[in-house]
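Participant: give me coordinates for this.
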Amino acid sequence: MSISANGFPDFLGASERSTFEMHMRDIAHALCIGRMELLAGAGMSRESGVPCGAELGKLFLESILSANPTTAPSAARIDELLKRHPLELIAEAVEQIKGTKRAFLTALLTKHFVTTQYDLNAAHKTLQTLHLWFGKPLFSRIFTTNFDLLLEKTFGDCAKTITETNYSQIRECEINGLLPIIHLHGTLERDDTYQITEKDLFNPSQRFLKNELLNALYVADAFVFIGYSMSDPDFRSLYREYLNLMELRQQIAAKTYLVAPASDWAEFMLGQEIWKGRNAVWIPLDASSFFRLLRNELERISDAEVRSRLKKRLSIQDDDALDERLAELAATLEYTIDETKSFLLDSRDKSGARV
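Facilitator: Now for the predicted structure:
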């Protein structure tokens, strides 16, 4: 997918680009006022080398079918089996064939999601820069269906892993200024709490986390799914469960967005209509490009806010007059324009209050 100078795929026309620019502005505004929610899927971690989708399915199949070299299927046959069987059913087969309940499956997953160390990719690094803005955190929580802990690595010490077993600590996060990373399908710390097989995905036991997700779907002006494909089993299970709520969001003009790249115009046109039928707007970008454009919008909003405050501070109405006055003050103070802005915004009277 080739990206143009404005950040969107080359195959989009001017009208489509204008529409998506409007969507990005709406998402940025929702984020600024605390009404944007984010749910990250496996695609967020793919660029870091974390196995997902077909790669994970291949690891599962090889673990149960390739132990004996004389009977092991060819790579082509493995690919055929992957196309015919959903990932959650293959995981269930691994669990059943090995006859060790979850021990073998957990060990296999732990090796690839916990023991192996992965670096943050460009999407994680850009997301990292969005958290603190206007002097405050913009995200109150982030949802994920991933087993890896790259989101925790992204936000460092301020991140807290939340699963069904420690759900009560979400409120403590609010008090202590921590960012809850809510793992809807659990983590691999315990065999009985993570969800990957078909039985797991239809198990209603994760009620506390699902209530948190329900709350997010109710209150968010912009709910963003990122890192999911059209056939992703995680998205399909969530969509089936929250279909009515997705329809309700559409009725009250609350937008649901799906961020995922499109390879060309044909795929975009087909997918756009499919996602419209799912009550979602498809933004055809990879995660890194999306967060970069979101940051651009935040910078635009921030700059507009700064200029508004400076006009009030200097009793100036006109943008050109403001620029001239800033240039004059910068020359007098021997500051850069940005340093002059900071000086003016932080000016205080004798009591220490900003003036």
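
Participant: please make it C-alpha for all contacts and neighbour counts, starting now.
Facilitator: Noted.

Participant: in stretch 125-144, what's buried?
Facilitator: 126-128, 130-131, 137-144 (16 or more other C-alpha atoms under 10 Å).

Participant: beyond the lengthiest helix in the chain, next helix or strand please.
Facilitator: Longest helix of the chain, by residue count under DSSP state H: helix 287-314. Note on helix 287-314: by DSSP states H and E, the next helix or strand toward the C-terminus is helix 319-333.

Participant: farthest pair within the buried residues of stretch 125-144?
Facilitator: Pro137 and Thr144 (18.7 Å; C-alpha to C-alpha).

Participant: rewinding a little: just how off-centre is the longest helix of the chain within its chain?
Facilitator: What separates the centre of helix 287-314 from the centre of its chain is 21 Å, taken as C-alpha atoms, centre = their mean, to the nearest Å.

Participant: remind me what that helix packs against, helices and strands.
Facilitator: Counting contacts by 3 or more C-alpha pairs under 8 Å, 6 or more residues apart in numbering; DSSP states H and E, helix 287-314 packs against helix 14-32, helix 122-130, helix 337-345.

Participant: so which elements touch the longest one?
Facilitator: Translated: helix 14-32. strand 36-40, strand 222-226, helix 287-314.

Participant: what would those look like in a markdown table with mean neighbour count and distance to Asn203?
Facilitator: What follows is the helices and strands packed on helix 14-32, written out as a markdown table (neighbours: other C-alpha atoms under 10 Å; distance: least, C-alpha to C-alpha, whole Å):
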| stretch | mean neighbour count | distance to Asn203 |
| --- | --- | --- |
| strand 36-40 | 23 | 20 |
| strand 222-226 | 24 | 22 |
| helix 287-314 | 17 | 30 |
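
Participant: for those, which one sits closest to Pro180?
Facilitator: Across the helices and strands packed on helix 14-32, closest to Pro180 is strand 36-40 (C-alpha to C-alpha), at 11.9 Å.

Participant: helix or strand right after that closest one?
Facilitator: Of the helices and strands lying after strand 36-40 in sequence (DSSP H and E), the nearest is helix 43-46.

Participant: Leu322 and Thr340, how far apart?
Facilitator: Distance of Leu322 to Thr340, computed by C-alpha to C-alpha, to the nearest Å: 12 Å.

Participant: next: Trp133.
Facilitator: Trp133 is 20 Å from Thr340, by C-alpha to C-alpha.

Participant: what do you get for Asn279?
Facilitator: Distance from Asn279 to Thr340, counting by C-alpha to C-alpha: 47 Å.

Participant: what's the answer for Glu247, then?
Facilitator: Distance of Glu247 to Thr340, given as C-alpha to C-alpha: 49 Å.

Participant: out of the two, which sits in the more crowded spot?
Facilitator: Using other C-alpha atoms under 10 Å as the criterion, Glu247 and Thr340 rank with Thr340 on top: 20 against 16.

Participant: and this one, please, so the two structures can be compared:
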Amino acid sequence: MSIWPKELIHSIACRRCVLFFGAGVSMNSTGIDGVRPPSWAGFLTEAASQIDAPRKKKTVKEILALIKAGDYLTAAEVIRNEIRQEKFTNLVKARFHTPDFKAAPIHKTLFNLDLRIAITPNFDSIYETAAGERGAGALTTKIYHDDDIADCLRRHERVLIKSHGTISSPNKLIFTRTDYAKARNSHSQFYELLDALLRTHTFIFVGCGVSDPDIRSLLENYRYRHPYGQSHYFVTASNNFCPEVKSVLSDSLKINFIEYSSTKDHANLSKELDLLKEQVELERIELSKNQAW
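Facilitator: Prediction:
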């Protein structure tokens, strides 16, 4: 039995869907010596170990408590303040860029869903690598601070929007609480554009956490500004939330959960996405026959 709702398959087939993918997708990739991109928690824990004495023990203890509580923004800000911008930036590049990560099958499957718009808070370039295998010009990449994103979306282009910045411009990454506040004020038109996409397209979130500040803010605003709007879709492992928590999140964020069978390596996510691709291709054949685009 398919886990994918017919309404979602139809939206993807009609290219009226936006893919929003997070760190859980990048973590499928491997780089030099088989190393994988770290999780946000893993990276911050390593970065905290770079704090020098004499206040290291107490400061690191408080940072680790923040990470455990899921307050990654504050933890990142404390770490960056303690080890300074240059050292923090070098560590980011060493962990997310230098290993030369290769695209994983999941990146290729997501790209082959053939959606016009994808958004990611990831600042690695792995998805672009997957797109590059299709040749030059297969994907246009835009960053949250670019002033021509809306123009690109209106052209017939495949667009990837990097909502937290890109590793090639490490000083403009959105990593901390201050970075978020600054971006929301300095680039408010970008967040207005994301809100417009939520109102006009179906979103599918893959490899993301509901605690991501961008996701929560966008979905909460959508939920209460448009109480009768269509729900979006959030793909997650089957054991991530109990029924009571799912019910609260579904209502407060206006999302439908799509669950795949949980395993330690999340291999079933890739399998289910492969099945989704097949179902979308069949739906596009039917739409073409009926001229029901």
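
Participant: JSON lines for the buried residues of stretch 125-144 of structure 1, including distance to Ala220 of structure 1?
Facilitator: Listed next are the buried residues of stretch 125-144 of structure 1 as JSON lines, based on distance: C-alpha to C-alpha, whole Å:
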{"residue": "Thr126", "distance to Ala220 of structure 1": "22"}
{"residue": "Leu127", "distance to Ala220 of structure 1": "19"}
{"residue": "Gln128", "distance to Ala220 of structure 1": "21"}
{"residue": "Leu130", "distance to Ala220 of structure 1": "18"}
{"residue": "His131", "distance to Ala220 of structure 1": "17"}
{"residue": "Pro137", "distance to Ala220 of structure 1": "16"}
{"residue": "Leu138", "distance to Ala220 of structure 1": "13"}
{"residue": "Phe139", "distance to Ala220 of structure 1": "12"}
{"residue": "Ser140", "distance to Ala220 of structure 1": "12"}
{"residue": "Arg141", "distance to Ala220 of structure 1": "12"}
{"residue": "Ile142", "distance to Ala220 of structure 1": "12"}
{"residue": "Phe143", "distance to Ala220 of structure 1": "13"}
{"residue": "Thr144", "distance to Ala220 of structure 1": "16"}
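
Participant: turn the helices and strands packed on helix 287-314 of structure 1 into CSV, including distance to Leu213 of structure 1.
Facilitator: Shown next, in CSV, are those (distance: least, C-alpha to C-alpha, whole Å):
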stretch, distance to Leu213 of structure 1
helix 14-32, 17
helix 122-130, 21
helix 337-345, 39
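
Participant: among these, which is nearest Pro284 of structure 1?
Facilitator: Judging those by C-alpha to C-alpha, what sits closest to Pro284 of structure 1 is helix 14-32, at 9.2 Å.

Participant: how close does Phe123 of structure 2 get to Asn239 of structure 2?
Facilitator: Counting by C-alpha to C-alpha, the gap from Phe123 of structure 2 to Asn239 of structure 2 is 28 Å.

Participant: helices of the stretch 1-150 of structure 1, residue ranges please.
Facilitator: 14-32, 43-46, 54-65, 75-84, 87-98, 103-110, 122-130, 150-155 (DSSP state H, counting those that start in this stretch).

Participant: looks like Tyr180 of structure 2 contacts Leu173 (just checking).
Facilitator: No - assessed by C-alpha atoms under 8 Å, Tyr180 of structure 2 is found out of contact with Leu173, at 9.6 Å.

Participant: of those two, who's got more company?
Facilitator: Leu173 (24 against 17).

Participant: circling back: and which of the buried residues of stretch 125-144 of structure 1 is nearest to Glu297 of structure 1?
Facilitator: Of all the buried residues of stretch 125-144 of structure 1, Glu297 of structure 1 sits closest to Leu130, with 10.8 Å by C-alpha to C-alpha.

Participant: what's the match for that closest one in structure 2?
Facilitator: The equivalent of Leu130 of structure 1 in structure 2 is Leu113 (alignment by TM-score structural alignment).

Participant: what do you get for Asn211 of structure 1?
Facilitator: Superposed on structure 2 with TM-score structural alignment, Asn211 of structure 1 falls opposite Glu192.

Participant: now the host helix or strand of its match on structure 1. Mean distance?
Facilitator: In the assignment (DSSP H and E), Glu192 of structure 2 maps to helix 188-200. In the superposition against structure 1, helix 188-200 of structure 2 averages 1.8 Å from its aligned positions (mean C-alpha distance after the TM-score superposition for structure 1).

Participant: so what's Asn279 of structure 1 up against?
Facilitator: Neighbouring residues of Asn279 of structure 1 by C-alpha atoms under 8 Å, 6 or more residues apart in numbering: Met246, Glu247, Gln250, Thr256.

Participant: oops, could you answer that again for Gly229 of structure 2 instead?
Facilitator: Taking C-alpha under 8 Å, 6+ apart, we find Gly229 of structure 2 in contact with Arg199, Arg223.

Participant: and the helices of the stretch 1-150 of structure 1 as a markdown table, adding distance to Ala266 of structure 1?
Facilitator: What follows is the helices of the stretch 1-150 of structure 1, written out as a markdown table (distance: least, C-alpha to C-alpha, whole Å):
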| stretch | distance to Ala266 of structure 1 |
| --- | --- |
| helix 14-32 | 14 |
| helix 43-46 | 21 |
| helix 54-65 | 23 |
| helix 75-84 | 22 |
| helix 87-98 | 26 |
| helix 103-110 | 36 |
| helix 122-130 | 26 |
| helix 150-155 | 33 |
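
Participant: count of residues packed around Asp319 of structure 1?
Facilitator: Neighbours around Asp319 of structure 1, by other C-alpha under 10 Å: 12.

Participant: meant to ask about Leu44 of structure 2, not that
Facilitator: Neighbours around Leu44 of structure 2, by other C-alpha under 10 Å: 21.

Participant: how about it, what does it touch?
Facilitator: Listed by C-alpha under 8 Å, 6+ apart, the contact set of Leu44 of structure 2 reads Ile67, Tyr72, Ala75, Ala76, Ile79.

Participant: quick one: map the third one onto structure 1.
Facilitator: What it means is Ala75 of structure 2. Using TM-score structural alignment, Ala75 of structure 2 pairs with Ile90 in structure 1.

Participant: who are the contact partners of its match?
Facilitator: So Ile90 of structure 1 contacts Gly57, Phe60, Leu61, Thr197 (C-alpha under 8 Å, 6+ apart).
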